[in-house]
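[1] turn this into a structure:
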Amino acid sequence: MGTLEGKTAVVTGGGTRGIGRATAVRLAAEGAHVFITGRRTAELDEAAEVIGSAVTAVPGDITDPADLDRLYALVRERGQGLDVLFANAATASFATLERITEEDLDRVFDVNVKGTLRTVQKALPLLNHGAAVILNASTAAEHGAPAFGAYAASKAAVRSFARTWANELKDRGIRVNAVSPGPIDTSGITELAELAGEQDDTAFKANLGAGVAIGRMGRPEEVAAAVAFLASADSSYLIGTNLYVDGGENQI
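    Down below sits the predicted model:
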């Protein structure tokens, strides 16, 4: 018996080859039926094939309220409510203060802030008593790395959401927490290297890993394990917290 046996979970950004997919795999392994959503249909289908019968893939964009309505309509049809919500979908930008554009700001805040808010807000009628909501924040919110201004600010907002929503939903027995990954080796890091003008992401990743106390980048599965913990009764006394999965980057 897994820690989430018989539970229903939603993972946004669940098709990407990174934290979302690794978390969906882990939650399913713990016994949950997992609804995954994302914009890339091919990646969603691939993730569904990996996970098997314990997953329902629903193409959609968290910036589109109609797509979220369609996702939650399918969860409602299952008839068991919602026990775990991992608001994971996000995007990033790489631009300094002098170069950041209105388009950069809109894109990052529409997904990371507005999209996260709508993802949780529209789930409210489905969340069961004792449900767990986990928001994907980031260590970037705290260390002021150059050219990460918009992304860092958006993730600081996500961290703030976790505190406020934990207070607002505690009377329903719903626990809201955040997880803050450090540098994690995902396809998103490769895309970030391209934005930074790096021709070879190997050196870019090595540099990121060198700045972490543990001496390497993290693996998506390590973040997934933290999310699974926050989703389970094992974390029953955690509410409004921010769990760092950063190899000591922001701790030492």
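[2] drop to CA atoms for contacts and neighbour counts, all remaining ones
    Noted.
[3] residues contacting residue 26?
    Residues near residue 26 by C-alpha atoms under 8 Å, 6 or more residues apart in numbering: 221, 224-225, 228.
[4] for these, give me JSON lines that also has neighbour count and secondary structure.
    Shown next, in JSON lines, are the contacts of residue 26 (neighbours: other C-alpha atoms under 10 Å; DSSP: H, G, I helix; E, B strand; the rest coil):
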{"residue": "221", "neighbour count": "18", "secondary structure": "helix"}
{"residue": "224", "neighbour count": "23", "secondary structure": "helix"}
{"residue": "225", "neighbour count": "16", "secondary structure": "helix"}
{"residue": "228", "neighbour count": "24", "secondary structure": "helix"}
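[5] residue 83: which of these is nearest?
    Nearest to residue 83 among these: residue 228, at 12.1 Å, using C-alpha to C-alpha.
[6] ok, and the closest non-adjacent residue to the closest one?
    residue 27 (6.2 Å; C-alpha to C-alpha, 6 or more residues apart in numbering).
[7] confirm that neighbour sits in a strand?
    No - per DSSP: H, G, I helix; E, B strand; the rest coil, residue 27 lies outside any strand segment and is helix.
[8] how far away is it from residue 225?
    Between residue 27 and residue 225 the distance is 9 Å, computed by C-alpha to C-alpha, to the nearest Å.
[9] what's the answer for residue 191, then?
    24 Å.
[10] go on, residue 177?
    Taken as C-alpha to C-alpha, the span from residue 177 to residue 225 is 14 Å.
[11] cool, and residue 125?
    Applying C-alpha to C-alpha, the value for residue 125 to residue 225 is 27 Å.
[12] could you also give me the structure for this second sequence? I'd like to compare it with the first:
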Amino acid sequence: MQFKNKVVLITGGSSGLGFAIAEVFVSQGADVIITGRRQPQLDEAVSRLGGNVSAVRTDISSPAELADMYTHISAVHGRIDVLIANAGMGEVEPLGAITEAGFDRVFATNVKGTTFTVQGALPLMGEGSSIVIIGSTSSINPGPGMSVYGATKAALRAMVRSWILDIKGSGVRINLLSPGPVDTPSLRDVLGENAQQVIDVFNEKSTLGRIGQAHEIGQAALFLASDASSYINGAELFADGGASQV
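    Predicted structure coming up:
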């Protein structure tokens, strides 16, 4: 699980899970590229991460911006060894209050954006390369108000199962990493004043008695991206303390 001189692209890498995943790859000597929509947050993340890290401001819901990003990466690095397709979003909209705008935003980022992120990366990836798509346990248990978000993550699972057939023989692996609740500032922001009460419920559901920490998801991503998982392809790894298994 060494990544020295490996080129690793992490979308949505300026905060939350993406940032934690970037930290893990930096610690293993990788040349890391992070993306995000906000330049100030990207600049701060690059400063905090240290190591061989660069940033490209990109909104993955825009195929044109993705194309520009890959042109830049090709010119600077010439290849991508690992793609962590992490960028995503969610909105709480229960049935009866689902809006067309909210529906379109979530699908544009999580499904369309991820699709064209993967498709655009493939020409820069060779045999032995790895793609890890960050899903969610919401694909099987979305909870109230999260039907649209859960649907996007379920769509990714279906896509991965097809994509590994589409690129059969290329030597590029694609796997899905689906975290459960992870204690990040963004989760607490979404939960608001009831954050700790809801987290206590999540802790109870976990067979380990706690929700995840961001660096643990980073370690799982590292495994799926590494040669240690060289015969794992098209799989969905749930990193949720066993909650989805009982």
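[13] care to give me the TM-score?
    With the length set by TM-score structural alignment, normalised by the length of the second structure, the two chains reach a TM-score of 0.95; 246 aligned residues with a C-alpha RMSD of 1.4 Å.
[14] which residues of the first structure fall in strands?
    Ranges of strands within the first structure are 8-12, 33-38, 55-59, 82-87, 127-136, 175-181, 242-245, based on DSSP state E.
[15] looking at the ones you listed, which is closest to residue 165 of the first structure?
    It is, among the strands of the first structure and with distance given as C-alpha to C-alpha, strand 175-181, at 6.5 Å.
[16] which single one of the contacts of residue 26 of the first structure is nearest to residue 38 of the first structure?
    Lowest distance from residue 38 of the first structure to the contacts of residue 26 of the first structure (C-alpha to C-alpha) belongs to residue 224, with 17.3 Å.
[17] what residues are up against the spatially most central residue of the second structure?
    Central residue of the second structure (C-alpha atoms, centre = their mean): residue 86, 1.9 Å from the mean position. Residue 86 of the second structure makes contact with 10-13, 17-18, 133-134 under the criterion C-alpha under 8 Å, 6+ apart.
[18] so what secondary structure elements neighbour the lengthiest helix in the second structure?
    Taking DSSP state H as the criterion, the second structure has its longest helix at helix 147-166. In terms of contacts (3 or more C-alpha pairs under 8 Å, 6 or more residues apart in numbering; DSSP states H and E), helix 147-166 of the second structure is packed against helix 100-107, strand 173-179.
[19] which residues of the first structure does the shortest one align to?
    Strand 173-179 of the second structure falls opposite residues 175-181 of the first structure when the two are matched by TM-score structural alignment.
[20] please name the nearest non-neighbouring residue to residue 195 of the first structure.
    Spatial nearest neighbour of residue 195 of the first structure, chain neighbours left out: residue 94 (6.3 Å); criterion: C-alpha to C-alpha, 6+ apart.
[21] equivalent analysis for residue 191 of the second structure, please.
    Counting by C-alpha to C-alpha, 6+ apart, residue 198 is the residue found nearest to residue 191 of the second structure once chain neighbours are left out, at 7.4 Å.
[22] surely the one you found touches residue 190?
    No - counting by C-alpha atoms under 8 Å, residue 198 of the second structure does not reach residue 190; the two are 10.8 Å apart.
[23] tell me the spacing between residue 100 of the first structure and residue 109 of the first structure.
    Using C-alpha to C-alpha, residue 100 of the first structure is found at 13 Å from residue 109 of the first structure.
[24] and residue 187 of the second structure, how many neighbours does it have?
    14 (other C-alpha atoms under 10 Å).
[25] now the residue of the second structure most remote from its centre: how far from residue 145 of the second structure?
    Residue farthest from the centre of the second structure, counting by C-alpha atoms, centre = their mean, is residue 96 at 29.1 Å. Counting by C-alpha to C-alpha, the gap from residue 96 of the second structure to residue 145 of the second structure is 10 Å.
[26] for the residue opposite residue 231 of the first structure in the second structure once aligned, what are its contacts?
    Matched across to the second structure, residue 231 of the first structure falls on residue 225, judged by TM-score structural alignment. Applying C-alpha under 8 Å, 6+ apart to residue 225 of the second structure gives the contacts 82, 129-132.
[27] and residue 15 of the second structure, by the same measure?
    41, 45.
[28] apply 10 Å and report the result again.
    By C-alpha atoms under 10 Å, 6 or more residues apart in numbering, the contact list for residue 15 of the second structure reads 21-22, 36, 41-42, 44-45, 184-186.
[29] for residue 11 of the first structure, same thing?
    19-21, 23-24, 27, 34-38, 57, 84-89, 134.
[30] cool, residue 11 of the second structure as well?
    By C-alpha under 10 Å, 6+ apart, the residues touching residue 11 of the second structure are 18-19, 22, 33-37, 55-60, 83-88, 114, 117, 133.
[31] swap the cut-off to 8 Å and go again
    Residues near residue 11 of the second structure by C-alpha under 8 Å, 6+ apart: 18, 34-36, 84-87.
[32] most widely separated two among those residues?
    Farthest pair in the contacts of residue 11 of the second structure (C-alpha to C-alpha) is 36 and 84. Separation: 12.9 Å.
[33] quick one: which of those two has more around it?
    Set side by side, residue 36 of the second structure and residue 84 show more neighbours around residue 84, with 30 against 22, by other C-alpha under 10 Å.
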